[in-house]
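Engineer: Pasted the sequence and its predicted model underneath.
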Amino acid sequence: MCTGKCSRFVGLSLLPMAFICMIANLLLMFPNGETKWTDHLATQVWLMAGLLGSGLFMLCPSCNAIRAGGKGCCGEGCCGNRCRMLRSLISSIFGGLGSFYCVVVSGTALSDGPVCNLNDLSGKDAQWGYHLKGLNESYLTNQASWDLCVQPPKIVLWHIVLFSILLGIGALEFVLCASQLINSLIGVICGDCRKKGKNEA
């Protein structure tokens, strides 16, 4: 696969992933789709790893990779597609950092568990905290421990599913950005391998 086609494939793959991460992060801010729990969210939710790291940060490398798969800024000859490949190379570095940030934050979130309340009470009698963090056995493998969290309802499942999505997509984005970094470097050095007349606009 030539550098241009590879860039286009990476760019078109990163674009939907970025939007999925942004949606997942927004859902984390509203447990069970309700706004009344926003005062009791895990720190990792507010770090916006999905919205920023694997979301908005990923739009730039995605768009640059797609553009790198098009016709070069100087057309045939002069520099081929090297100019766009160089931009894609630089943006892939930032994309890789953003996705790595998402992976680290998501992994920490899954390790610590959600912020939850041990009872149905509010005010001073409420017991909010990371109650699943200090257990002898990881709450991820001990589903019975999920019952400790009374409020928000089903917060543990909500937390695990959405942060697992961010972790998985973040890791995949990191791999794609790393591959695009190598692909762009080859493109800068060697130019676009596509033949004349087959360049995509």
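Structural biologist: Perfect, I can see it now.

Engineer: For the rest of this, base every contact and every neighbour count on C-alpha atoms.
Structural biologist: Noted.

Engineer: which residue is nearest the centroid of this structure?
Structural biologist: Ser54 (2.8 Å; CA atoms, centre = their mean).

Engineer: ok, structure two:
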Amino acid sequence: MCSGKCARCIAGTLYPLVLLSIICNIVLFFPGWDVKYVKDGHITEEVKYLGGIIGGGLLVLISALYIHMSGEEGCCGNRFGMFVSVVFAALGVAGALYSFSVAAIGLSNGPLCKYLDIWMTPFKYSNSTYLADHQSWSGCTEPNNVVKFNIGLFGTLMATSCLQVILCSVQVINGLFGCICGTGNDQLKA
């Protein structure tokens, strides 16, 4: 497989992951599927860091767009374009790592919820043992099922960002090969 074709394949795989990251981060703003928690400021702190929107979303999207262009014929589909795609792929790795870090911290600290009639983060200092202790989740009375909600979405963000890191890292290697050996786009004409 030529490096240009590989770049297009990587970019095509990154696009849905970017969309998934952005959607997960946006949905995290509405625990219990209700807007009142956003209005009242009762949102888990790590959601406000926008790891899925900025890191796994915009930074990886910028990378994916250039990686896609480096796989096409034209101004970016050459050796220099592949070299620049290495830089953009590294930007994608950085964005995905940011998304992963924020999601991991959010998962570790647990959600902001009403616990014993006080808004707090009750699992923050539990060393993530709350993840296995389903009985403790019932202490969060509001928003409804917020622990499951946060675990599901932060877990999805972590998985998505892991895939983004892998794909962008593969593009770094692919871009280096494309820079040294050429993109193979000239063979597409034959």
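Structural biologist: Arrived safely, thanks for sending. This one's a predicted model, so the numbers in the text were calculated from it and none came from an experiment.

Engineer: There's contact between Ile22 of structure 2 and Val60 in this structure, I believe.
Structural biologist: No - Ile22 of structure 2 is not in contact with Val60 according to CA atoms under 8 Å; the separation is 10.7 Å.

Engineer: Quick check on the two: which one has the bigger neighbour count.
Structural biologist: Comparing Ile22 of structure 2 with Val60 by other CA atoms under 10 Å, the one with more neighbours is Val60, at 33 against 21.

Engineer: Let me know the helix or strand that that one is in.
Structural biologist: helix 60-70 (DSSP states H and E).

Engineer: Which neighbouring elements make contact with the following helix or strand past that helix?
Structural biologist: Later in the chain than helix 60-70 of structure 2, the nearest helix or strand by DSSP H and E is helix 79-109. Contact partners of helix 79-109 of structure 2 among helices and strands, from 3 or more CA pairs under 8 Å, 6 or more residues apart in numbering; DSSP states H and E: helix 60-70, helix 146-181.

Engineer: matching residues in structure 1 for helix 79-109 of structure 2?
Structural biologist: Counting by TM-score structural alignment, helix 79-109 of structure 2 lines up with residues 82-112 of structure 1.

Engineer: Give me the mean distance between the matching stretch and structure 2.
Structural biologist: Compared with structure 2 after fitting, stretch 82-112 of structure 1 deviates on average by 1.0 Å (mean CA distance after the TM-score superposition for structure 1).

Engineer: which of the residues in that stretch are buried?
Structural biologist: Neighbour-count burial for stretch 82-112 of structure 1, counted by 16 or more other CA atoms under 10 Å, picks out 82-89, 91-103, 105-107, 109-110, 112.

Engineer: and it, how far out from the chain's middle?
Structural biologist: 8 Å (CA atoms, centre = their mean, to the nearest Å).

Engineer: Contacts only, for the closest residue to Ala24 of structure 1 other than its chain neighbours.
Structural biologist: Distances taken as CA to CA, 6 or more residues apart in numbering put Leu162 closest to Ala24 of structure 1, at 5.8 Å, once the chain neighbours are dropped. For Leu162 of structure 1, the contact set (CA atoms under 8 Å, 6 or more residues apart in numbering) comprises 24-25, 27-28.

Engineer: so Thr183 of structure 2 sits in a helix?
Structural biologist: No - counting by DSSP: H, G, I helix; E, B strand; the rest coil, Thr183 of structure 2 falls outside a helix, being coil.

Engineer: which position in structure 1 aligns with it?
Structural biologist: Match for Thr183 of structure 2 (TM-score structural alignment): Asp192.

Engineer: And for Ser136 of structure 2?
Structural biologist: Per TM-score structural alignment, Ser136 of structure 2 is aligned with Ser145.

Engineer: can you check Ile118 of structure 2 too?
Structural biologist: Checking TM-score structural alignment: Ile118 of structure 2 goes with Gln127.

Engineer: Now do its match against Asp192 of structure 1, distance only.
Structural biologist: Using CA to CA, to the nearest Å, Gln127 of structure 1 is found at 60 Å from Asp192 of structure 1.
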